[in-house]
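In: the sequence and its predicted three-dimensional model are supplied below.
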Amino acid sequence: MSRVGVVGTGVISGTYLEHLAQLPGVEVVAVADLDVSRAQTVAAAYPGVRALSSDDLMADPDVDIVLNLTIPAAHAPVHQAALQAGKHTYGEKPLAVDRAEAEPLLKLAAANNLRIGCAPDTVLGTGTQTARAAIDRGDIGVPTAATAAFVTPGHELWHPAPEFYYQAGGGPLLDMGPYYVTSLVTLLGPVRRVTGRAGRSQEQRKVHTGPRAGTTFAVDVPTHVTGILEHASGALTTVLMSFDVWAARLPRIEIHGTEGSLSVPDPNHFDGTVELATATQRDWTPLPVAGGYAGAGRGVGVADMARAIRTGEPHRADGALAYHVLDVLESLLEAAAQDQPVDVASTVDRPAAVPLGASPETA
């Protein structure tokens, strides 16, 4: 059993705590937050969970894995503190706000024989994994192209404190892009070159909900990014990530090959229906579930990592994958700023598929 200490008890922590309580091989034993009262309130809702300061949580011998649910700007410092304390660490995406912050984390983890993992773990669910199984068994022939789109008017419409979505480490590309690019790498393999364009429609935005409704804040990052990812396999993916679109009818992800096409469900969710159309059957046909952790929720990547620690096997939502995804996203922004293609320096193997019927404790 791996004992988990959570740093950061904001909005996303609730779904993690709910699902971790149901997963095998992991147990949440402590929480910490800059807002001590918030950590105490969260701890009180879960028997056996203690509210600690962040420093005390890092030093606690009862904590094996630090789950880092802080804002993007704090991801790298909290990961570093956990690794320096001799803890394995797993965090929300992105791994860090940029490659310069992220790369030392991988080196520190490797030097100390520690694991580092990173969301999204949605790709371990039945949605993306069923699409992976279809590609691997040749349902669409050789993959040649893909499209990926996420568009919304912006998170300030629902989040009571949305500023961090518009600061370094945020924006549609670094906030939602990790879901899409992690899924694309899982399905099509690593990316070797990118090109793109980026812009923003507003210099300031307004909070729409909560006690600060009506207040404005600055926008520091691009809010509309589009580009092309050239995978090492030769497949080309067209991406669109935007906080500037009020309404659209766009598929989340489609994968196209020499013999057919796949419609892949929302990579921000664990499940969903995968549909197949082929040269001989042009109508979209739902595919039966063929892989992935059934009924998965946020935190399954932590359980997958905990199992891998016990068995000595690789874990799937690992730091190398998260670093490559961050490298792709940062390279896309650089390509837009430089008005030219940018080579992606890193690479990574596709993580192992999750077999049909697998449990995070055994597969």
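Out: Perfect, thanks for sending it.
In: when you work out contacts or count neighbours from here on, use the C-alpha atoms and nothing else.
Out: Fine.
In: so what touches the helix or strand containing Glu103?
Out: According to DSSP states H and E, Glu103 maps onto helix 99-111. The set of residues that contact helix 99-111 without belonging to it, under CA atoms under 8 Å, 6 or more residues apart in numbering, is 76, 79-80, 83, 88, 95-96, 115-116, 319-320, 323, 326-327, 330.
In: filter those residues down to the ones in helices?
Out: Using DSSP state H, the subset of these located in helices is 76, 79-80, 83, 319-320, 323, 326-327, 330.
In: just the residues you listed now: which is nearest Asp304?
Out: Taking CA to CA as the measure, Asp304 lies nearest Gly319 of the ones in helices among the contacts of helix 99-111, at 13.3 Å.
In: okay, now the one to match up with it:
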Amino acid sequence: MGGPLNVSSHAPLRVGVVGAGAISGQYLRYFDEHGAAAGVRLVAVADLDPARAAGAVGGREGVRATTPEEVYAADDVDAVLNLTVPAAHASVALAAIAGGKHVYGEKPLAATVVEAREVLAAARGAGVRVGSAPDTVLGRGTQTARALVDAGRIGQPVAATAFFACPGHERWHPDPDFYYQPGGGPLFDMGPYYLTALVQLLGPVAAVTGGAVRSGGERTIGSGPRAGERFPVDVATHVTGVLRHRGGALSTVVMSFDVVGHELPRIEVHGTAGSVSVPDPNTFEGPVRLSTRAAREWADVPLTHGYAAAGRGLGLADLARAVRTDGAARADGEVALHVLEVMEALLRAAEEERVVAVESACARPAPVPESARVAVD
């Protein structure tokens, strides 16, 4: 198939979606609400189930329901939005790249680091871009917190804490089995949000150590037509890690499906002169709070940095900006590879009871400017 498509500095990035599952609705809503301003235009939706693709297209004018193969080969598609299941992320990305398309996908970038490296190598060879969720860290919550860190409001960063804890998704999800199979668990399900935020705040990770446990071999579905059915647990359900960032700070991370209730903060970053509380990294906004030596009481900080036009699809729009300007994307494939390697290293460190070095060294993404919108660098 042909080489990478040329996109002019003014033309929108024409996007074909592959995978019309539940998450696709949020992305399609982003196209509807922000696409024109963000420089992205939806032209096709593909799925292995034609009826599901047609349902996702709905009455959108100028958007066709089609097959994945047609999207990979289409002359009017510049980029593929990969919304398939994690096990298919690499194969879909490689097919899109072979068709000369840029790729932006849901997390994780691939099921394994080996696959992720293959995707990025193929993209470099084809001269196309790869981006990956999560893009929530480009919203005003994490970016405002980052601006405080970068401005020295907390002094020299020393440490961070990141907590996600719940009783498990089986209490609400009607088909939760995949959360408890390899590639799932609290670390691979929610870890990308928290670890990507930590990379934004403190930069890449050099080494990790930690521990992991699995609480029981089965769980019970709590809702839906399968309520009461038991299913196997094949992954660690509670993971605790210590990450040593290349800049010297240490992050303590807890990811758990074993906690009934807690009052732990989502993320806090602590420095020599103060601390900043960061909102839920699975959201684009939320309260940012600051405590300093001069004013020890916690105080809310106005949300000043980060893209204001937020929603799932923000990372794709930022990728479109990077293509138009020949600049760097912020939700970049190299960042996603690094986060994936950190997660794999953490589980290996827990299993082998040792410190594991992280080989990849992504660049810390550029901050989103103050008062930015998606179409503005």
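Out: Nice, thanks for sending it over. Quantities reported herein were computed from a predicted structural model and do not represent experimental measurements.
In: picking up where we left off before, export the ones in helices among the contacts of helix 99-111 of the first structure to JSON lines and tack on neighbour count?
Out: Shown next, in JSON lines, are these (neighbours: other CA atoms under 10 Å):
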{"residue": "Ala76", "neighbour count": "23"}
{"residue": "His79", "neighbour count": "27"}
{"residue": "Gln80", "neighbour count": "20"}
{"residue": "Leu83", "neighbour count": "26"}
{"residue": "Gly319", "neighbour count": "24"}
{"residue": "Ala320", "neighbour count": "21"}
{"residue": "Tyr323", "neighbour count": "24"}
{"residue": "Leu326", "neighbour count": "28"}
{"residue": "Asp327", "neighbour count": "21"}
{"residue": "Glu330", "neighbour count": "21"}
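In: could you redo those as TSV and give each row distance to Pro153 of the first structure?
Out: Putting those into TSV (distance: CA to CA, whole Å) gives the following:
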residue	distance to Pro153 of the first structure
Ala76	28
His79	31
Gln80	34
Leu83	37
Gly319	31
Ala320	32
Tyr323	28
Leu326	23
Asp327	26
Glu330	22
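In: state the distance from the counterpart of Thr112 of the second structure in the first structure to Met241 of the first structure.
Out: Under the alignment defined by TM-score structural alignment, Thr112 of the second structure corresponds to Asp98 in the first structure. Remark: distance between Asp98 of the first structure and Met241 of the first structure (CA to CA, to the nearest Å) = 18 Å.
In: cool, and Gly210 of the first structure?
Out: Distance check for Gly210 of the first structure against Met241 of the first structure: by CA to CA, it reads 26 Å.
In: Ser291 of the second structure against Ser275, yeah?
Out: Yes: the pair Ser291 of the second structure / Ser275 is scored as a contact, 5.2 Å apart, by CA atoms under 8 Å.
In: which ones are touching the counterpart of Gly357 of the first structure in the second structure?
Out: If you follow Gly357 of the first structure across to the second structure using TM-score structural alignment, you land on Ser371. Shown in contact with Ser371 of the second structure (CA under 8 Å, 6+ apart): 304-308.
In: so what touches stretch 20-36 of the second structure?
Out: Residues lying outside stretch 20-36 of the second structure but in contact with it, judged by CA under 8 Å, 6+ apart, are 12, 40-42, 45-47, 52-53, 56, 83-84, 309, 311-314, 317.
In: tell me which residues of that stretch come out buried.
Out: 20, 24, 27-28, 30-31, 34-35 (16 or more other CA atoms under 10 Å).
In: now, which of those sits nearest Glu285 of the second structure?
Out: Sorting the buried residues of stretch 20-36 of the second structure by how near they are to Glu285 of the second structure, with CA to CA, puts Tyr30 at the top with 15.9 Å.
In: what's the counterpart of that closest one in the first structure?
Out: Taking TM-score structural alignment as the alignment basis, one finds that Tyr30 of the second structure is matched in the first structure by His19.
In: so where does its match fall, helix or strand?
Out: With DSSP H and E as the test, His19 of the first structure turns up in helix 13-20.
In: average gap between the helix or strand following that helix and the second structure?
Out: Once helix 13-20 of the first structure ends, the next helix or strand along the chain (criterion: DSSP H and E) is strand 26-32. Aligned to the second structure and superposed, strand 26-32 of the first structure gives a mean residue distance of 1.3 Å (mean CA distance after the TM-score superposition for the first structure).
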